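Engineer: Sharing a sequence plus its predicted fold:
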Amino acid sequence: MGRLYRGTCKICREDFAARSPSALLSKMSKHRWKKHLNWMKRRIREGKAESEENPTVQDFIAALQETPGRAMEIYETLRERDWMKLKRILDAIEDLMPPQMLYTWKAVEAFHDARTR
């Protein structure tokens, strides 16, 4: 016999057991959708609302085209994961950028480097 994996619902404290981690997660997910539907819907709504508040790469690029101040405002709200994604994209298109946009990008990049050291 294999190992028995155990889990507990954080909402109603119901216990679950399964022979594999994936089976346990499946049981718990089915339970949440069946017994705690409103809670699941609320979590999804909150996640969507939170993601709309976060700036995207496209928002930052649009700000780079406008003014350096606007680009810095958006930079302040970026998470590290978003910064890494943005840096990969902008490093790839540096040769195609207009000079003013490139200067702003280099300034923001230098600011980030100085800030993280």
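Structural biologist: On my side now, so go ahead. What you are looking at is a predicted structure, and each value in this text was computed from that prediction instead of being measured.
Engineer: going forward, measure contacts and count neighbours with C-alpha atoms only.
Structural biologist: OK.
Engineer: residue boundaries of the strands in this protein?
Structural biologist: 5-8, 15-18 (DSSP state E).
Engineer: Ok, which of these comes nearest Pro99?
Structural biologist: Closest to Pro99 of these is strand 5-8 (Cα to Cα; 56.6 Å).
Engineer: Same question for that closest one: list its buried residues.
Structural biologist: Applying a neighbour-count criterion of 16 or more other Cα atoms under 10 Å, the buried positions in strand 5-8 are Gly7.
Engineer: any idea how far it is from the chain center?
Structural biologist: From the chain centre to the centre of strand 5-8 is a distance of 28 Å (Cα atoms, centre = their mean, to the nearest Å).
Engineer: who are the neighbours of that strand, in terms of helices and strands?
Structural biologist: When contacts are defined as 3 or more Cα pairs under 8 Å, 6 or more residues apart in numbering; DSSP states H and E, strand 5-8 packs onto strand 15-18, helix 21-35.
Engineer: take the one below as the second:
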Amino acid sequence: MEWFDVEDDLFWKRLLILGIFLNIIVLFTSDLGLDTHVRLASDESTGDLPWGSTRPIDSMASDPANPGTLSPDYFSAHSSSTISIITLSTALLLIGATWKMLGVRYAAIVSIYPT
């Protein structure tokens, strides 16, 4: 007796829906990465970090007078919810493109792959 009929398209569509659902859950329950937290904490206009330099290699890292900065290309004025929406949109676009080019089976595999 076979538990799952992998030749049935309904199986792959259910797996695809499960993968999309899991991506949405992970999006709202997982923390953002360290680099994203650092960029979100920087001052929007100057890129100053409230705790100083982020790298212990920096000789000025222990100096409280040195604010530590990020270059303007790397700090972000986006909120964490904006980043979550962008991430979900990117995942859905990738899943949709895979479905269009390769079919529902590959799209289902892409949807359950941890991103």
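Structural biologist: Perfect, I can see it now. All values reported here derive from a predicted model rather than from experimental measurement.
Engineer: quick one: TM-score?
Structural biologist: For these two chains in superposition, a TM-score of 0.29 is obtained (TM-score structural alignment, normalised by the length of structure 2); 54 aligned residues with a Cα RMSD of 4.0 Å.
Engineer: still on that earlier bit, who wins for proximity to Trp105 of structure 1 among the strands of structure 1?
Structural biologist: Of all the strands of structure 1, the one in closest proximity to Trp105 of structure 1, counting by Cα to Cα, is strand 5-8 (47.9 Å).
Engineer: residue boundaries of the helices in structure 2?
Structural biologist: 9-29, 34-41, 80-102, 104-112 (DSSP state H).
Engineer: can you list contacts of stretch 110-117 of structure 1?
Structural biologist: In this structure, no residues lie in contact with stretch 110-117 of structure 1 by Cα atoms under 8 Å, 6 or more residues apart in numbering.
Engineer: on that earlier part again, okay, the helices of structure 2, which one's buried deepest?
Structural biologist: Between those, helix 104-112 has the highest mean count of neighbours, a mean of 20, where neighbours are mean count of other Cα atoms under 10 Å.
Engineer: Not counting its own residues, what contacts that one?
Structural biologist: Residues outside helix 104-112 of structure 2 that contact it (Cα under 8 Å, 6+ apart): 9, 12-13, 15-20, 22-23, 91, 95-96, 98-99.
Engineer: mind running it again at 7 Å?
Structural biologist: Under the contact criterion Cα atoms under 7 Å, 6 or more residues apart in numbering, helix 104-112 of structure 2 has outside partners 12-13, 15-16, 19-20, 95, 98-99.
Engineer: and of the helices and strands packed on strand 5-8 of structure 1, who's closest to Trp105 of structure 1?
Structural biologist: Comparing the helices and strands packed on strand 5-8 of structure 1 against Trp105 of structure 1 with Cα to Cα, the closest turns out to be helix 21-35 (43.7 Å).
Engineer: tell me which residues of that closest one are tucked away?
Structural biologist: In terms of neighbour count (16+ other Cα under 10 Å), helix 21-35 of structure 1 has its buried residues at 24-25, 28, 32.
Engineer: Give the other helices and strands that that helix contacts.
Structural biologist: Helices and strands touching helix 21-35 of structure 1, by 3 or more Cα pairs under 7 Å, 6 or more residues apart in numbering; DSSP states H and E, are strand 15-18.
Engineer: and the strand it packs on, how far out from the chain's middle?
Structural biologist: Computed by Cα atoms, centre = their mean, the separation of strand 15-18 of structure 1 from the middle of its chain amounts to 31 Å.
Engineer: Report all helices and strands that it contacts.
Structural biologist: Under the contact criterion of 3+ Cα pairs under 7 Å, 6+ apart, strand 15-18 of structure 1 touches strand 5-8, helix 21-35.
Engineer: For Glu66 of structure 1, which of the strands of structure 1 is the nearest?
Structural biologist: Of all the strands of structure 1, the one in closest proximity to Glu66 of structure 1, counting by Cα to Cα, is strand 5-8 (51.2 Å).
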